[in-house]
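Using only what follows, build the 3D model:
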Amino acid sequence: MKLALHWQILIALILAVVMGTWSGVEGSIFGVHWLAVYTFIGTLFLNALKMIVVPLVMSAIITGIANIGDSGGFGRLGGKTLGYYVMTSFIAIIIGLTMVNLIQPGVSDNPAPQLVNDASVSAAVEGKSAGDVIEVFLRMIPTNIVDAAAQGQMLGLIFFSLLFGFFMTKIQGEGAQTLKNFWQGVFDVMMLMTSLIMKFAPIGVFGLVAASVAKTGFEQFDNLALFFVTVAGALLIHFAVVMPLILRFIGGVKNPWLHYQAMLPALLTAFSTSSSSATLPVTMNALEHRAGVSNRVSSFVLPLGATVNMDGTALYECVAAIFIAQLFGVPLDLGTQLLIVLIALTTSIGVAGIPSASLVAISIILVAVGLPAEAIGLLLVVDRILDMMRTTVNVFSDSVGAVVIAKLEGEQHVLVTKHF
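Below you'll find the predicted structure:
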């Protein structure tokens, strides 16, 4: 019987802590330092993640926008759906941004972690600093899209992909179908490559965490505990405060808590699987048979939401990036934090609905603002439970969107007691 991925990662974490503590910086085998072995393994895994970033994000955004256009989604229903997704993801990111700046989980008297690349993190961030709000928006339009891809300027690539996908829906004939088939093929291949790389996640996690423990011991674990509390608290606010307010005041649902009861099977499935895609059938069933949403709305809103609406993931990406900056003692100005917000908002569209796929999106943000991608290894210590939490928030936000849109479309039998 094959061991589930999350158990493999947990075992890898335990082994990494044991080996990193035992070997330290000086330990060696046959003349080779253990630290060099850990670093080699971790770097290979990070390189694999970075390798798929550009094609995965571009193909996901382009095919997502094109599919909305093909289904007539740029009409009334599509406009409401996309408006809801952008609104809730933005609110989630702002909650995370506020919490991480108030609590400052990465600020401590401990020295900054020593990672694979010991170049000055402050200098790297300074070199990529957004400077001010205007500069952030200038970055959205690259002068050379190929150079932007080579330099990892993801904001420009994302903007280009959104435009390309939109205008792909405006052309007709054989050329339109050829383009759609091409980008869909690229996306399908990139999803397979992502799944393959994630199979090696336990080995990569071992290398990253073992190297971190060998260099810094347990100095960062207090910060990680506070980081866990920060993310969990922000997710709870979005889940238990923002969502019912949206149901009540935008959807007109008199008793929002009925929706929590209706969606309980989907929420439990999301929490246990950490996969919004795997939970999709359960979510649709709960929405239609327990919440009373029509198939017309649920069959459009939910599959789209499982692809592009990732409130919990966007929140987590934002908190994680700023937490890592705090760990390294790097102050982030308003422009750089706005850059993180924009990239978190847009990259959450391209995150695959599978466990721990947000590692790819986090690496995009870290590279974009000049922070070391190797720091992902620190987050993996607490990532598994947070992954379960943010997936639950993702799925619940999709379901709330379906209810709100159904109510705005005039459906009268949504969330009445007789459905459950």
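
From now on I want contacts and neighbour counts done on CA atoms only, so please keep to that.
Will do.

any chance you could map the helices in the stretch 151-300 of the chain?
For the stretch 151-300 of the chain, helices defined by DSSP state H, counting those that start in this stretch occupy the ranges 154-168, 174-199, 201-216, 221-237, 243-249, 257-262, 264-273, 276-289, 295-308.

Check what contacts the third one and list those residues.
Right, the one you point to is helix 201-216. Outside helix 201-216, the residues within contact range by CA atoms under 8 Å, 6 or more residues apart in numbering are 5, 8-10, 12-13, 15-17, 19-25, 35, 37-46, 113-115, 374, 376-378, 380-381.

Quick one, which of the residues you listed are buried?
5, 8-10, 12-13, 15-17, 19-21, 23-25, 35, 37-43, 45-46, 113-115, 374, 376-378, 380-381 (16 or more other CA atoms under 10 Å).

Ok, which of the helices of the stretch 151-300 of the chain comes nearest residue 55?
When these are compared by CA to CA, helix 174-199 sits nearest residue 55, at 7.1 Å.

run this one through as well so I can compare:
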Amino acid sequence: MTNKPSSSLTTRIVIAMIAGISVGSFLQWLMPDQSDVVVPLYLFDLSIRGLLVDGVFEVVGKVFVASLQMLVVPLVFVSLICGTCSLKDTTKLGRIGGKAIALYLITTAVAISFAMSLALFISPGEGVNMVANTTFESREAPSLAQVLIQMFPSNPFQAFAQGNMLQVIVFALLFGISIALSGKAGERVASLFEDFSVVIMRLVTVLMNIAPYGVFCLLAGLFTDVSIETFGNLIKYFLVVFVALVLHATVTYPVLLKALTGLNPLIFLRKMRNTAIFAFSTSSSNATLPITMETATKKMGVKNSIASFTVPLGATINMDGTAIMQGVATVFIAQVFNVDLTLSDYLMVILTATLASIGTAGVPGVGLIMLAMVLDQVGLPVEGIGLIIGVDRLLDMTRTAVNVTGDSMVTLIVGKSENQFDEEVYNDLNAGQKIEDIDFSDLKHN
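Reported below is the predicted structural model:
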């Protein structure tokens, strides 16, 4: 007898998400301003914050995120090798890469242009009183030449250990091409990697089934210390960025998908639900990458030869959500400091942010580094970034969900254009649903 889940994975994650926000909000009301509630017991005093917020919620949440991140390098490496060596014509790789990069850059440019237009119309910075002595120490972003040089690993094992995704991608591509060109020996190695891929994807399925618990703890911990009152005068800025992110994900992406492929965009949005929730909860495109990969291949019907390249590439260079934040933040900071930007300044912001989406890929704190670079280009004070740091956490969660949605949209377009796409799988609303259910009782019989 099998023990099947009583509800779908999506339902369980949404329930966990709502429960986490509710519990966190209740604890925020119970313990305002990061205070604590101590319950006296017979032998010791029990700290609610120490037990739940800094204990259970933090431990389970961080373990969940770490478990997802654990899969990123092996999944990208194995999947990319399988995809590359399966391409009979290795010259296709350049064409696929060109299409993907062009689409990622175009959507980034559209995102920041739309965000700046919306911010100029609403003027979120008008009348905002700047907090005195607000500072932010920016780090220098690498030059384009440095990025190109650093894409090629001198030690691939070091790249694996550090999680340097650009170097892992380059090494995997070269290794996969070598396998494809190695005849019988290459076929044996390719078969081994195909088996590795099956095992890793099964491990993804296992982690997806414990996701509701991780999502609950992540959001409960976050909402314990974040409330609407903390936004203060920045609530208008927050809402402008949030609305721009939602419209980009639900309007721009579906329109592009329909125009370039003719596919039903409503099916696309429906199948992205799980992945978007994962991205929102983890705030990391890389941590969500295993889920994005599975959604693109198993639920949307894109062949692994395409998805194994475009999805990791998108997780590395696709910054649509970050570009939207930069566009609104630039207008907001300019208005706060009463600086009038010219049309050429706005065009410079669009160009700089679009190119920087590749130039700062993989750098810690990439969003703030890119914003500091953009502000420098148009003469705005970089310390203005300090004004928005306090409200950036929830926005970071939302823009990560937008980024992974863009990754999947571009993957679909490239897969369709290369005839590496199964439209029957895409139109099947239940496609991939069975793999989300895993019967752990099978372990008893092995």
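
Any idea what the TM-score comes out to?
Remark: TM-score between the superposed chains equals 0.59 [TM-score structural alignment, normalised by the length of structure 1]; 346 aligned residues with a CA RMSD of 5.3 Å.

Give me the contacts around stretch 32-43 of structure 2.
With contact meaning CA under 8 Å, 6+ apart, stretch 32-43 of structure 2 is reached by 28, 30, 31, 45, 46, 47, 48, 49, 224, 225.

In helices, which of the buried ones among the contacts of helix 201-216 of structure 1 fall?
With helices taken from DSSP state H, the overlap with those comprises 5, 8-10, 12-13, 15-17, 19-21, 23, 35, 37-43, 45-46, 376-378, 380-381.

Please pull up the equivalent of residue 66 of structure 1 in structure 2.
Counting by TM-score structural alignment, residue 66 of structure 1 lines up with residue 81 in structure 2.

Not counting its neighbours along the chain, what's nearest its match?
Counting by CA to CA, 6 or more residues apart in numbering, residue 81 of structure 2 lies nearest to residue 176, which is 4.4 Å off, once chain neighbours are set aside.

Output the longest helix belonging to structure 2.
The helix that spans the most residues within structure 2, counting by DSSP H, is helix 92-122.

Residue 78 of structure 2 contacts residue 192, correct?
No. If you go by CA atoms under 8 Å, residue 78 of structure 2 and residue 192 don't touch, sitting 9.9 Å apart.

So between these two, which is more surrounded?
Counted by other CA atoms under 10 Å, residue 78 of structure 2 and residue 192 do not tie: residue 78 has more neighbours, with 23 against 13.

so how far is residue 305 of structure 2 from that one?
Taking CA to CA, to the nearest Å as the measure, residue 78 of structure 2 falls 12 Å from residue 305 of structure 2.

Same check on residue 331 of structure 2?
From residue 331 of structure 2 across to residue 305 of structure 2, the span is 41 Å (CA to CA).

repeat for residue 244 of structure 2
In terms of CA to CA, residue 244 of structure 2 sits 33 Å off from residue 305 of structure 2.

With residue 280 of structure 2 instead?
27 Å.

do the same with residue 89 of structure 2
Taken as CA to CA, the span from residue 89 of structure 2 to residue 305 of structure 2 is 12 Å.

Same check on residue 129 of structure 2?
Taking CA to CA, one finds residue 129 of structure 2 at 53 Å from residue 305 of structure 2.

rewinding a little: which residues are in contact with the residue nearest to residue 81 of structure 2?
Residue 176 of structure 2 neighbours (CA under 8 Å, 6+ apart): 80, 81, 82, 83, 84, 85.

mind listing which of those are in helices?
Those of the contacts of residue 176 of structure 2 mapping onto helices are 80, 81, 82, 83, 84, 85, per DSSP H.

Tell me the buried residues in stretch 173-185 of structure 2?
173, 175, 176, 177, 179, 180.

Pick out whichever of these sits closest to residue 352 of structure 2.
For the buried residues of stretch 173-185 of structure 2, the nearest to residue 352 of structure 2 is residue 173 (28.4 Å; CA to CA).

returning to what we had before: quick one: which of the buried residues of stretch 173-185 of structure 2 is nearest residue 122 of structure 2?
Ranked by distance to residue 122 of structure 2 (CA to CA), the buried residues of stretch 173-185 of structure 2 are led by residue 173 at 45.5 Å.

How about the residue nearest to the spatial centre of structure 2, nearest residue that isn't a chain neighbour?
In structure 2, the residue lying closest to the centroid (CA atoms, centre = their mean) is residue 285, at 2.4 Å. In space, and not counting its chain neighbours, residue 285 of structure 2 is closest to residue 315: 5.4 Å by CA to CA, 6+ apart.
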